[in-house]
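> coordinates only, sequence not included:
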């Protein structure tokens, strides 16, 4: 019994420990995108930029039919690693090669949007901020670093879209201890432009994050719609019960 209580206490601290290990950079709120056009664009970005290194082994390609795509569209536009539309979204990269190149095996992204939820924000907020805060850092093996995950192993795979940015830091007094000086982040500087404007890149990232959130729970939109129907039914049933009660006690009196 004591062991179980200790394990529960440790598990309760895990999300906070994970967040602390990845830094405390403030998270931006991810725009909510539920329309099919955004989710379809997010699926295209995922296949083109994420699936080269990451897998989504809990997701089948043919599940993308829920986003309004036909099997023919999936096969012609999104299926590059295998011939079967019913196959899993896996990467051809071998784990040993990934570890040699990046120092770590890229995680599976099937439920990454749910796994990254923390007291600081939702998993969508985390991913939206993370994907938009890469900057050039020649001291890193990949040449890139990230504000959300300092010393990240992953390179900036969408740098051609966003362009190359440098992070500016300046010495400031510690707000908690004025006698100390901290090296604080002071913004980004655009070194070279990308193929998208800053607004368009943010919109594309929002589409990608929306797809990752959908992939983590494909039935979430249906679940939400069903929840609204159930609540409306319960509200109507409660109203009828209230009127029946009033009618019954009226006769008793």
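Received, thanks. The structure presented is a predicted model; accordingly, all values stated were derived computationally and were not measured.
> When you work out contacts or count neighbours from here on, use the C-alpha atoms and nothing else.
OK.
> Contacts made by the helix or strand containing residue 124 with the rest, please.
Using DSSP states H and E, residue 124 falls within helix 123-131. With Cα atoms under 8 Å, 6 or more residues apart in numbering as the contact definition, helix 123-131 has outside contacts at 27-30, 112-117, 146-149, 205-206, 209-210, 213.
> Burial check on residue 169, number of neighbours?
Counted by other Cα atoms under 10 Å, the residues lying close to residue 169 total 13.
> Can you verify it is assigned to a strand?
Yes. Under DSSP: H, G, I helix; E, B strand; the rest coil, residue 169 sits within a strand.
> list the contacts for it?
Residue 169 touches 183-187, counting by Cα under 8 Å, 6+ apart.
> among those, which are in strands?
Using DSSP state E, 183-187 are the members of the contacts of residue 169 that sit in strands.
> any chance of these in TSV, plus distance to residue 220?
Converted to TSV, the ones in strands among the contacts of residue 169 look like this (distance: Cα to Cα, whole Å):
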residue	distance to residue 220
183	42
184	39
185	37
186	38
187	36
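> Below is an additional structure, to be compared with the one above:
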């Protein structure tokens, strides 16, 4: 029994170590998003409903929650963020969950797999991964959609933001310390945005996805600060009380 416990403890320690040693499959860029920037989140929400919700859903989030957190009225949410209808053909209500009307069976047939729900994607993939992924599409004539991605090779998702970024070509320029390809992108067809503007737009999208994965994160951090401050003050008071109670004992 002791030997079995020792083996289990060894494996429990080795698995995280092996994962850490493996590291990420590709080099990712820092997103540096700011979930406290309301204007950035509003722009990200606009991009999300216009470019992502044609296929993806955010079925664990409600439109009116986004409006409340991002400083938007119900009318603003209805006019700028809702473009779907319910099962009866009526406009989706502001209090509804963020679903789309694309049947998963049809989506799986079109893309090889049903597009995943994106409510928690920032918590699963990470902000840096998403930021790099949305900037790493390149032309590839061997792919059904004509594009590929260095972060997610052979991904079924097309380059939905091509209208903003344009199209770019990938060039392998060397290897990094881990043996991964170092690539350089060359813009061969311009989009409606400059590279700097597109990077900012992607950062807004990632910021919105990060907010959506944990809408209470800013409030949670503030509560944490107040809790730590309370514990610090309480510790001082408890120490002074201890000295007062025990001063006559010694």
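Received the coordinates, thanks. Treat the numbers as computed from the prediction; the structure is a model and nothing was measured.
> Can you calculate the TM-score here?
Laid over one another, the chains give 0.83 as their TM-score (TM-score structural alignment, normalised by the length of structure 2), with 232 aligned residues with a Cα RMSD of 2.8 Å.
> still on that earlier bit, generate a PyMOL selection restricted to the buried entries among the contacts of helix 123-131 of structure 1.
Of the contacts of helix 123-131 of structure 1, the buried ones go into a single PyMOL selection, burial set by 16 or more other Cα atoms under 10 Å:
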select buried, resi 27+28+30+112+113+114+116+117+146+147+148+149+205+206+209+210+213
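> Where helices are concerned, which of the contacts of helix 123-131 of structure 1 count?
Taking DSSP state H, the ones among the contacts of helix 123-131 of structure 1 that sit in helices are 112-115, 205-206, 209-210, 213.
> hang on, residue 119 of structure 2 packs against residue 57?
Yes. Checked against Cα atoms under 8 Å, the pair residue 119 of structure 2 and residue 57 is within contact range at 7.5 Å.
> the helices in structure 1, which residues?
With DSSP H as the criterion, structure 1 has helices at 2-21, 36-45, 71-77, 95-102, 112-115, 123-131, 159-162, 198-216, 220-252.
> what's the mean distance for the fourth one versus structure 2?
This means helix 95-102 of structure 1. For helix 95-102 of structure 1, the mean deviation from structure 2 after alignment is 1.4 Å (mean Cα distance after the TM-score superposition for structure 1).
> Could you give the residue range in structure 2 aligned to that helix?
Mapped onto structure 2 using TM-score structural alignment, helix 95-102 of structure 1 covers residues 104-111.
> swap in the second one?
Per the alignment by TM-score structural alignment, helix 36-45 of structure 1 matches residues 38-47 in structure 2.
> buried stuff in the matching stretch?
Neighbour-count burial for stretch 38-47 of structure 2, counted by 16+ other Cα under 10 Å, picks out 40-47.
> got a list of what the closest residue to residue 201 of structure 2 other than its chain neighbours touches?
Excluding its sequence neighbours, the residue lying closest to residue 201 of structure 2 (Cα to Cα, 6 or more residues apart in numbering) is residue 44, at 7.3 Å. Residues near residue 44 of structure 2 by Cα under 8 Å, 6+ apart: 201-209.
> from these, which is closest to residue 240 of structure 2?
residue 207 (45.2 Å; Cα to Cα).
> Quick check: chain neighbours aside, which residue is closest to whatever residue of structure 1 lines up with the closest one?
Per TM-score structural alignment, the equivalent position to residue 207 of structure 2 in structure 1 is residue 210. Once flanking residues are discounted, residue 210 of structure 1 sits nearest to residue 33: 5.8 Å by Cα to Cα, 6+ apart.
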